[in-house]
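Q: sharing a model that was predicted from the sequence below.
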Amino acid sequence: MPYVITLHRVQEATQESPPAHTARVLIDRLWPRGLRKQALGDIQWLHDASPDTALRKGLHSGELSPKQFSRQYQQQLQQTPDTLIPLMKLARAGELQLLTATRDPQNSYLTVLRQAVLEALAEEDRECDGGEPSSPVCYAHLKE
């Protein structure tokens, strides 16, 4: 099943109305500067899925290269797979927009997160194929 997960800046998302059946989730660990919580509207904030503070600081200080950062962030997501479940449910229900305050979302940690969500969805789809659903996420599409 094809899933649509797009990456956007949160500042742009707060100024636009989302298409129908689109869930928007802010993934930054820190609250974006200059953005009021009232401006979020229907946007959810899931900071647990963002890179932890040590990773973020390591990248910004230059201690970690972007490649090392991506690898360690992938490991973080693998060690805490439950953080992907809310995103998987939203992706199964329709389009999912992952939001960040980063200037270039296409070249940010969101690409790693999107890939992790897509891989988790594919793995669960393989497990569900021809068998009983293993979790509520597996049969979320049947509720429509």
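A: In hand now; what should we look at?

Q: hey, let's count contacts and neighbours off CA atoms from now on
A: OK.

Q: contacts for stretch 55-65?
A: The contact list for stretch 55-65 (CA atoms under 8 Å, 6 or more residues apart in numbering) reads 66, 69, 72-73.

Q: comparison target below:
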Amino acid sequence: MATVMLRRVYDSSPAGTYRILVDRVWPRGLSKDHAAVDLWLRDVGPSTELRKWFGHEPERFEEFARRYREELEGSAAFGELKDAIAAHPRVELVYSARDEDHNQAVVLRDVLAGSGR
């Protein structure tokens, strides 16, 4: 299993890292070249309805995580994410949220690690 790390898409990654953008919407103000994203899995991001409901409000995070895990169950995009991770030794899930503790990449990492939180 690859080492899966999290990083804001605006920050650079160490050489040899496969970067997977897990946002449904392209990051504001960032060119595709500067993002250095190897794969954009927009469909693995939370639904538009869930993303808007959450609004990056930390007090809603636990409920957001629960609903997002439900969305991931049986998701073809989540299967694609797992395949991409399996194919690379070092992977970073990159995201645009300012809050590094309350975002979909945190939920994805936990689900992939089996903790699901």
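A: Yep, that arrived. This one's a predicted model, so the numbers in the text were calculated from it and none came from an experiment.

Q: from the contacts of stretch 55-65 of structure 1, keep the buried residues only.
A: Using 16 or more other CA atoms under 10 Å as the burial test, those include 66, 69, 73 as buried.

Q: residue in structure 1 matching residue 108 of structure 2?
A: The alignment partner of residue 108 of structure 2 in structure 1, by TM-score structural alignment, is residue 113.

Q: from the contacts of stretch 55-65 of structure 1, which is closest to residue 108 of structure 1?
A: Nearest to residue 108 of structure 1 among those is residue 66, at 9.2 Å by CA to CA.

Q: alignment lookup: that closest one to structure 2.
A: By TM-score structural alignment, residue 66 of structure 1 lines up with residue 61.

Q: returning to what we had before: give the buried residues for the host helix or strand of the match of residue 108 of structure 2.
A: Secondary structure from DSSP states H and E places residue 113 of structure 1 in helix 110-128. Neighbour-count burial for helix 110-128 of structure 1 flags 110-114, 116-118, 120-121, 124-125 (criterion: 16+ other CA under 10 Å).

Q: ditto for stretch 70-85 of structure 2
A: 71-72, 78, 81, 85.

Q: that older thread, so the match of residue 66 of structure 1 is in which element?
A: helix 61-72.

Q: helix or strand right after that helix?
A: Using DSSP H and E, the helix or strand that follows helix 61-72 of structure 2 in sequence is helix 76-86.

Q: that older thread, tabulate the contacts of stretch 55-65 of structure 1 in a markdown table, adding columns for distance to residue 2 of structure 1.
A: What follows is the contacts of stretch 55-65 of structure 1, written out as a markdown table (distance: CA to CA, whole Å):
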| residue | distance to residue 2 of structure 1 |
| --- | --- |
| 66 | 28 |
| 69 | 28 |
| 72 | 27 |
| 73 | 24 |
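
Q: against residue 96 of structure 1, how distant is the match of residue 108 of structure 2?
A: Distance, residue 113 of structure 1 to residue 96 of structure 1, using CA to CA, to the nearest Å: 12 Å.

Q: what do you get for residue 84 of structure 1?
A: According to CA to CA, residue 84 of structure 1 and residue 96 of structure 1 sit 13 Å apart.

Q: what is the burial count for the equivalent of residue 33 of structure 1 over in structure 2?
A: Alignment note (TM-score structural alignment): residue 33 of structure 1 maps to residue 28 of structure 2. As a burial measure, residue 28 of structure 2 scores 8 neighbours (other CA atoms under 10 Å).

Q: hang on, residue 28 of structure 2 is in a helix, isn't it?
A: No - the assignment for residue 28 of structure 2, made by DSSP: H, G, I helix; E, B strand; the rest coil, is coil rather than a helix.
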